[in-house]
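Engineer: following is a predicted model, sequence given first.
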Amino acid sequence: MPRLFTGLEIPSDMSDALARMRGGLPGARWIDQQNYHITLRFIGDIDHATARDIDAALGEVHREPVAVTLDSLSAFGGGRPRAVIARVAPTAALAELQADQERRVRSAGIPPEGRKFTPHVTLARLRDASPMDVADYLALRGAFPTMRFTAYRFVLFSSRDSVGGGPYVIEAAYPLG
């Protein structure tokens, strides 16, 4: 059974810039830069027939290209940090693209996503990282350079069953515009 999710790819020049932020954080498992992406909808482990239904449903998405801005570094997990991320500034166009995919995936029989959509790029997964070390890491990189790009497609990724972080394979691409 494939494990699927939809997302936006990160341009290589931005991936290079994000990868330069790696290091200096005990307990961090840094994501390979070729696996940087913005998840739009996690689908999960599904059978091949459902995967075909989802592919067909996603092929019906008709949206304009989406402007994307990465505007800061942050962390998920509060007192027990679990990831370092590059935050994506929320926009109506990005939220509408995600909501359209949510509706289509649900129409293919997948349960609703239980988590609120928070657009981001995961840079590292954390294990036993102290909140103070994470705060120090973020403070040292406080001058995050705003990065912008336009997404002209979204993709259906697959991943192997693992602890996360890739490798990810593009199974299908869907144009925007």
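Structural biologist: That came through fine.
Engineer: contacts and neighbour counts: CA atoms only from here.
Structural biologist: OK.
Engineer: list the residues that contact the closest residue to His48 other than its chain neighbours.
Structural biologist: Spatial nearest neighbour of His48, chain neighbours left out: Met1 (6.6 Å); criterion: Cα to Cα, 6 or more residues apart in numbering. By Cα atoms under 8 Å, 6 or more residues apart in numbering, Met1 lies in contact with Asp45, Ile46, Asp47, His48.
Engineer: show me what counts as buried in the longest helix along the chain.
Structural biologist: Identified as the longest helix of the chain according to DSSP state H is helix 92-107. Using 16 or more other Cα atoms under 10 Å as the test for burial, helix 92-107 gives Leu94, Leu97, Gln98, Asp100, Gln101, Glu102, Arg104, Val105.
Engineer: below is structure B, check it against A:
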Amino acid sequence: MPRLFTAIEIPPDVGLALSFLRGGLTGARWIDPENYHVTLRFVGDVDDATGRDIMDMLGAVRRPAFDLMLQGLDQFGGRKPRSVFAAVKVNAAIMELQAEQERIMQRLGLVAEGRNFRPHVTLARLRDASSRQVADYLALRGPYRSTVFHVPRFVLFSSRDSVGGGPYLVEAVYPLG
């Protein structure tokens, strides 16, 4: 089975607005707008039986739909920036949804996620971008805010092992509400 992860899709209008932030960073590999998403839980490469178990267990998630917005741009990597992202304005609904998915994955025997959950939309992966270039980029575009958007579902995506940014395939859809 391919590499799996759960995510929230970004609506086309928000994706279009994010796409206007592209450019101005040497060495950036910009993510295509149709591949923007908020990863909830990275699963990784699993066998077909585990993949089916994940699909079944995620089907038992019962959470209300909720609203989100993106607020601010930032980077991961510190002095050696590796990506630029739009941060999600955190609310209880997204944190609880992610925590439930983490519990499901651990019940299925998957290793716990090693990092704290920091919801975001990756805009670019960086290679050879200086911390100064990234700081200048963020100074110009950092105050970005999206419109509030509704989250009626989450999805299970698969991806091929590639150099980031997709393409992603929706394997299953899980309605909220």
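Structural biologist: Received, thanks. Since the structure is predicted, the reported quantities are computational estimates derived from the model, not experimental observations.
Engineer: and the gap between the residue nearest to His48 of the first structure and Arg160 of the first structure?
Structural biologist: 10 Å (Cα to Cα, to the nearest Å).
Engineer: Pro26 of the first structure now?
Structural biologist: From Pro26 of the first structure over to Arg160 of the first structure (counting by Cα to Cα), the distance is 26 Å.
Engineer: for His150 of the second structure, helix, strand, or coil?
Structural biologist: With DSSP: H, G, I helix; E, B strand; the rest coil as the basis, His150 of the second structure sits in strand.
Engineer: ranges for the helices of the second structure?
Structural biologist: 12-19, 48-58, 92-107, 131-141.
Engineer: closest one to Asp74 of the second structure among those helices?
Structural biologist: helix 131-141 (6.7 Å; Cα to Cα).
Engineer: now that closest one on the first structure. Mean distance?
Structural biologist: Averaged over the aligned pairs, helix 131-141 of the second structure sits 0.8 Å from the first structure after superposition, using mean Cα distance after the TM-score superposition for the first structure.
Engineer: what sits up against that helix?
Structural biologist: With Cα under 8 Å, 6+ apart as the criterion, helix 131-141 of the second structure contacts Leu21, Gly24, Leu25, Thr26, Leu73, Asp74, Gln75, Gly78, Arg79, Lys80, Pro81.
Engineer: where in the first structure does it fall?
Structural biologist: Under TM-score structural alignment, helix 131-141 of the second structure corresponds to residues 131-141 of the first structure.
Engineer: then stretch 42-57 of the second structure?
Structural biologist: Here stretch 42-57 of the second structure aligns to the first structure at residues 42-57, judged by TM-score structural alignment.
Engineer: so which bits of the matching stretch are buried?
Structural biologist: Neighbour-count burial for stretch 42-57 of the first structure [16+ other Cα under 10 Å]: Phe42, Ile43, Asp45, Thr50, Ala51, Asp53, Ile54, Asp55, Ala57.
Engineer: next, give me the two most distant ones among those residues.
Structural biologist: The distance between the two most remote of those (Cα to Cα) is 17.2 Å, for Asp45 and Ala57.
Engineer: tell me where the first structure has strands.
Structural biologist: Along the first structure, the segments classed as strands by DSSP state E run 3-9, 28-30, 37-45, 66-76, 83-88, 120-126, 147-151, 153-159, 168-175.
Engineer: next, the mean deviation of the shortest one compared to the second structure.
Structural biologist: Right, the one you point to is strand 28-30 of the first structure. Averaged out, strand 28-30 of the first structure is 0.4 Å away (mean Cα distance after the TM-score superposition for the first structure).
Engineer: what packs against that strand?
Structural biologist: Judged by 3 or more Cα pairs under 8 Å, 6 or more residues apart in numbering; DSSP states H and E, the packing partners of strand 28-30 of the first structure are strand 120-126.
Engineer: off-centre distance for the strand it packs on?
Structural biologist: The chain centre lies 9 Å from the centre of strand 120-126 of the first structure; the measure is Cα atoms, centre = their mean, to the nearest Å.
Engineer: same question, stretch 153-169 of the second structure
Structural biologist: On Cα atoms, centre = their mean, the centre of stretch 153-169 of the second structure falls 10 Å from the chain's centre.
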